[in-house]
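Novice: pasted the sequence and its predicted model underneath.
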Amino acid sequence: MNRRKLIINACLVATSGIAALSSKMAASATSSPGVALIDRLVEGINSRELSKLDQIYAAGSAYSNHQVLVGAPSSIPAREEFKSYLAQRIKAFPDITLSYDVAFASDDMVAVNLIWRGTHKGDYLGIAATSKKVTWNSTDLFRIKNGLFSDHWGAVDLYGLERQLRS
């Protein structure tokens, strides 16, 4: 599968809620090094051991986060900036858990629909704690080089999260 098809499939997952993969895609996705990195990401966040991300994301300029939510370009290395962002999310949702329902992998790319769950106990994106239990997702695309994530593009369902927090 080429990158274009992978991106199209990731978009289809995000917009149409595909419930099942073809057996060929499912077999390649579950045995993929990219999906193994996703599993390690989930483990690192669920255990609150953000230092585990150092074994998943490339260091220094070898990693680029293209997701606007994490922040504007800065002098802080992207991996450290991402870990700081996740620490803020964990502070706001101390019981946060991460899982995923769909992952596509091909060559040096992996696309995944991540599912975040937690109780809003601290300020997040300008919204004071509500103590509401919420669930939201993000659709993420990662490039892999030398066995680590080297690039990330993501889209977080902030609209759905904000609706839950403000309702």
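Specialist: Ah, there it is.

Novice: for the rest of this, base every contact and every neighbour count on C-alpha atoms.
Specialist: Fine.

Novice: my read is that L98 contacts N113, right?
Specialist: No. Between L98 and N113 there is no contact under CA atoms under 8 Å: 10.5 Å.

Novice: the closest residue to G154 other than its chain neighbours: neighbour count?
Specialist: For G154, ignoring the flanking residues on the chain, the nearest one in space by CA to CA, 6 or more residues apart in numbering is D140 at 4.2 Å. By the criterion of other CA atoms under 10 Å, D140 has 20 neighbours.

Novice: use this one as the comparison:
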Amino acid sequence: MEQALIARRGILALPIALAVTSPALAASTRTARDLLRAFLDTLSAHDLKAFRALYVDDGYVQHQTLVMNTPSATSGPDAAVAYFRRRIEAFPDLKVTSDVSVVDGDMISANLIWSGTHAGEYLGVPATGRHVTFNSTDIMKVRDGLFSEHWGAADLYGLVNQLKA
């Protein structure tokens, strides 16, 4: 009974495994769960071109104020790509996984686990060479197999404490 309820609600009870070599699905046939997997795969592979293709071209709304965003002409999904580009530059071996996620219709909620070695300046902290792990909690809305909105919170306090330890 409990497993049937979990399956019906779309709750992922096991960690998401990366499948970088699997072919990407066309946006029109991609489910919200497929989109989350593609998010994890493309970021872990540092494939920002494929990562950008996961977002709607127009109307993307970022509800979270990103710490590293600076005023510029870049907005929407291109701002998200620029944000993650800076994270990958600071942590060149960055991997992202999820230990739990919930998909309900066009909404995804996930706890993301980020890990990597601090090899470049990040959040004002010069490279330390330390390996860190931190998490973020993210809610994403899907439209036509692509991300259209995002809300989230990352444990940047915990990350900075690891970098300065």
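Specialist: That came through fine. Not measured: the values here are computed from a predicted model.

Novice: about what we covered before: how much space between the residue nearest to G154 of structure 1 and W153 of structure 1?
Specialist: 6 Å (CA to CA, to the nearest Å).

Novice: re the thing from before, can you tell me which residues contact the aligned residue in structure 2 for the residue nearest to G154 of structure 1?
Specialist: Mapped onto structure 2 by TM-score structural alignment, D140 of structure 1 lines up with D138. D138 of structure 2 sits next to I108, S109, A110, N111, L112, H150, W151, G152, A153 when contact means CA atoms under 8 Å, 6 or more residues apart in numbering.

Novice: give the buried subset of these as a PyMOL selection command.
Specialist: Listed next is the PyMOL selection for buried residues among the contacts of D138 of structure 2, using 16 or more other CA atoms under 10 Å:
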select buried, resi 108+109+110+111+112+150+152
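
Novice: okay, strands next: where are they in structure 2?
Specialist: Ranges of strands in structure 2, per DSSP state E, are 11-12, 61-62, 95-104, 107-117, 131-143, 146-154.

Novice: closest to H46 of structure 2 out of those?
Specialist: Checking the strands of structure 2 against H46 of structure 2 by CA to CA gives strand 95-104 as the closest, at 8.7 Å.

Novice: what range in structure 1 matches the closest one?
Specialist: Using TM-score structural alignment, the residues of structure 1 aligned to strand 95-104 of structure 2 are 97-106.

Novice: same check on stretch 151-161 of structure 2?
Specialist: Using TM-score structural alignment, stretch 151-161 of structure 2 pairs with 153-163 in structure 1.

Novice: would you mark the buried spots in that stretch?
Specialist: For stretch 153-163 of structure 1, a neighbour-count test (16+ other CA under 10 Å) marks G154, V156 as buried.

Novice: once aligned to structure 1, how far is the lengthiest helix in structure 2 on average?
Specialist: In structure 2, assigned by DSSP state H, the helix with the most residues is helix 76-90. Mean deviation of helix 76-90 of structure 2 relative to structure 1 after superposition (mean CA distance after the TM-score superposition for structure 1): 0.7 Å.

Novice: figure out how far stretch 61-75 of structure 2 is from the centre of its chain.
Specialist: How far stretch 61-75 of structure 2 lies from its chain's middle: 15 Å, per CA atoms, centre = their mean, to the nearest Å.

Novice: what do you get for stretch 52-59 of structure 1?
Specialist: On CA atoms, centre = their mean, the centre of stretch 52-59 of structure 1 falls 14 Å from that of its chain.

Novice: with stretch 121-135 of structure 2 instead?
Specialist: For stretch 121-135 of structure 2, the distance to the chain centre is 17 Å (CA atoms, centre = their mean).

Novice: do the same with stretch 135-148 of structure 2
Specialist: 9 Å.

Novice: and if you look at stretch 91-99 of structure 2?
Specialist: The answer for stretch 91-99 of structure 2 is 9 Å, by CA atoms, centre = their mean.

Novice: please identify the buried residues of that stretch?
Specialist: For stretch 91-99 of structure 2, by 16+ other CA under 10 Å, it's F91, P92, D93, L94, K95, V96, T97, S98.

Novice: how about these in JSON lines, adding distance to Q162 of structure 2?
Specialist: Converted to JSON lines, these look like this (distance: CA to CA, whole Å):
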{"residue": "F91", "distance to Q162 of structure 2": "13"}
{"residue": "P92", "distance to Q162 of structure 2": "17"}
{"residue": "D93", "distance to Q162 of structure 2": "17"}
{"residue": "L94", "distance to Q162 of structure 2": "15"}
{"residue": "K95", "distance to Q162 of structure 2": "17"}
{"residue": "V96", "distance to Q162 of structure 2": "17"}
{"residue": "T97", "distance to Q162 of structure 2": "19"}
{"residue": "S98", "distance to Q162 of structure 2": "20"}
